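>>> Sequence and computational prediction follow.
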Amino acid sequence: MSLDSTDRRILEVLQRQGRISNADLSERVNLSASACHRRVQRLEAEGYIKDYVALLDARKLSVPTTVFVEITLQGQADELLDAFERAVARIPDVLECHLMAGSADYILKVVAENTDDFARIHRQHLTRLPGVAQMQSSFALRTVFKTTALPV
């Protein structure tokens, strides 16, 4: 299915206001409530809308420190990559893990209370990941820009 301009407007609004009522959404995208509801259901069924979530405030949850960790593995065998990916997915402090092309094999986005807490995460979890040859951590000083909205 290809997206038309109305589908794109629906996706733009829902990315920024996931709790908007169908009545308000239909008004914003200039559709009847029933037509808007059908389109949203179709966008969900076809996988354009994966889920609805609440975005939480990391500071209020006492994890304001963001650390990006570059990891190089000892090799590239499928078994090693699979073992690493299964293990890293079990670490609750890791928000994202990306397989990379470039100098590192993976980049992780980790949240922590502070540097001491990151030291604990590093010692208890990251150093125990299978196949790690090298690790480099970079602390974010300030988040300049952050969004979850994809360009549609």
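Good, I have the coordinates.
>>> use CA for all of it now, contacts and neighbours both
OK.
>>> can you map out the helices along the chain?
Assigned by DSSP state H, the chain shows helices spanning 5-16, 22-29, 33-45, 78-88, 115-124.
>>> now those in a markdown table, with distance to Ala149 and mean neighbour count?
Shown next, in a markdown table, are the helices of the chain (distance: least, C-alpha to C-alpha, whole Å; neighbours: other C-alpha atoms under 10 Å):
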| stretch | distance to Ala149 | mean neighbour count |
| --- | --- | --- |
| helix 5-16 | 6 | 16 |
| helix 22-29 | 17 | 15 |
| helix 33-45 | 16 | 15 |
| helix 78-88 | 25 | 15 |
| helix 115-124 | 28 | 14 |
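>>> and here's the other structure:
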Amino acid sequence: MTELDPFDLKLLSCLQDDASATNQQLGERIGLSASQVSRRRQRLEEVGIVRRYRADIDPAAVGFTVVAFVGVALNAHSRQNARRFRDLVRALPEVQEAHVLTGDMDYMLKVAVTDLAALSRFINDELLPHDAVRNVRSSIAMETLKDDNRLPFAETVR
């Protein structure tokens, strides 16, 4: 793990708020010069702490009105089977997140689709026919209460 000082943590918190902010704007917020922010930002990117920058798009505003959580149990618990399933998940654009679990389900997928018919096609045409998959269980999100994917840096910078 890379050692982070309070300025790094403040910078990361500010980047979570607005990754499009200039180094000058970030420096004003955290009390550093633009060149110091630039060097820190570049180091955080190089070591992989800052993985990417992207736009936060409202799914419903662009037609993705159904969010579902899909639990998947594998047929067999082998390295090869897990690899086949991971390859499948990485190739499916509907999957926003995929997590390996403990318990009765092996994986939990967060899926965004346009409607219930698209969810049905995703489950019945992509997941269930796959050799690695034994069982699928889905839950549809009726309302999203929080969706900011922010890490709680403010708690560590006090």
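Yes, it's here. All figures in this text were calculated on a predicted structure; none of them were measured in a lab.
>>> Just the TM-score for the two chains, thanks.
Laid over one another, the chains give 0.95 as their TM-score (TM-score structural alignment, normalised by the length of the first structure), with 152 aligned residues with a C-alpha RMSD of 1.1 Å.
>>> Spatially nearest residue to the residue nearest the centre of the second structure (excluding sequence neighbours)?
Centroid check for the second structure by C-alpha atoms, centre = their mean gives Glu97 as the closest residue, at 5.2 Å. Leaving out its chain neighbours, the residue that sits closest to Glu97 of the second structure by C-alpha to C-alpha, 6 or more residues apart in numbering is Lys110, at 5.0 Å.
>>> And stretch 101-115 of the second structure, how far out from the chain middle?
Distance of stretch 101-115 of the second structure from the chain centroid (C-alpha atoms, centre = their mean, to the nearest Å) equals 13 Å.
>>> ditto for stretch 59-72 of the second structure
Remark: stretch 59-72 of the second structure is offset 14 Å from the chain centroid, using C-alpha atoms, centre = their mean.
>>> Return the set of buried residues in that stretch.
Phe64, Val66, Val67, Ala68, Phe69, Val70, Gly71, Val72 (16 or more other C-alpha atoms under 10 Å).
>>> Among the residues you listed, which one sits closest to Ala118 of the second structure?
Within the buried residues of stretch 59-72 of the second structure, proximity to Ala118 of the second structure (C-alpha to C-alpha) peaks at Val66, which comes in at 8.9 Å.
>>> Any figure for the gap between that closest one and Ser13 of the second structure?
The gap separating Val66 of the second structure from Ser13 of the second structure is 30 Å, by C-alpha to C-alpha, to the nearest Å.
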